[in-house]
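# just coords:
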């Protein structure tokens, strides 16, 4: 059940991140979910490194959105560079 909850929250977080950063992105529904889930993981890792979260504590909703936006920026930079090079 935790996996389904994570996927659902990842979808919402990924969609919010894409709404906050409009533009064309390669990838669709699956990439949105993966960005949201990974954004949550990144936010949790950074939060634990900065001692904002305890070990095993999940990142908050806003922190997860910030993490997803950071990943979206990196994703666009990598994909944009590979498309312009080819």
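Perfect, I can see it now. Everything numeric here is computed off the predicted structure, so don't read it as measured data.
# CA only for contacts and neighbour counts going forward, please
Fine.
# and the contacts of stretch 66-83?
If you take Cα atoms under 8 Å, 6 or more residues apart in numbering as the criterion, stretch 66-83 is touched by 13-14, 17-18, 21, 25-26, 35-43.
# try this one side by side with the last:
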């Protein structure tokens, strides 16, 4: 269930990341959502290593914020690379 939780977190995190960083993205909504899912995985992995985000698959505010931060960081990197 852990991976499915992070996919759901990533979907929501991608939408929130797009809301936090509005603008025209080169990939549109689908790419933003995939970046959100990848950001949730990266953020969850880093959060579990540092102890900030809680364990993967557990729903907590810390893990949700970690997923959003990961999505925002990957979206910013994607925009920087694509420009």
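Nice, I can see it. Everything numeric in this text was worked out from a predicted model, so none of it was measured.
# related to what we said a few turns ago, ok, and the most crowded of the contacts of stretch 66-83 of structure 1?
In terms of neighbours by other Cα atoms under 10 Å, these top out with residue 36 at 33 neighbours.
# ok, that one to residue 82 of structure 1 distance?
Using Cα to Cα, to the nearest Å, we find residue 36 of structure 1 at a distance of 23 Å from residue 82 of structure 1.
# so which of the contacts of stretch 66-83 of structure 1 belong to helices?
Mapping the contacts of stretch 66-83 of structure 1 onto helices (DSSP state H) picks out 13-14, 17-18, 35-43.
# now those residues in TSV, with distance to residue 54 of structure 1?
Listed next are these as TSV, based on distance: Cα to Cα, whole Å:
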residue	distance to residue 54 of structure 1
13	22
14	24
17	25
18	28
35	23
36	21
37	19
38	19
39	18
40	15
41	14
42	14
43	13
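# residue 50 of structure 1: which of those is nearest?
Nearest to residue 50 of structure 1 among these: residue 43, at 10.4 Å, using Cα to Cα.
# name the residues that touch the helix or strand harbouring residue 3 of structure 2?
Counting by DSSP states H and E, the element that carries residue 3 of structure 2 is helix 2-20. The contact list for helix 2-20 of structure 2 (Cα under 8 Å, 6+ apart) reads 32-41, 44, 56-59, 64, 67-69, 71-72, 75.
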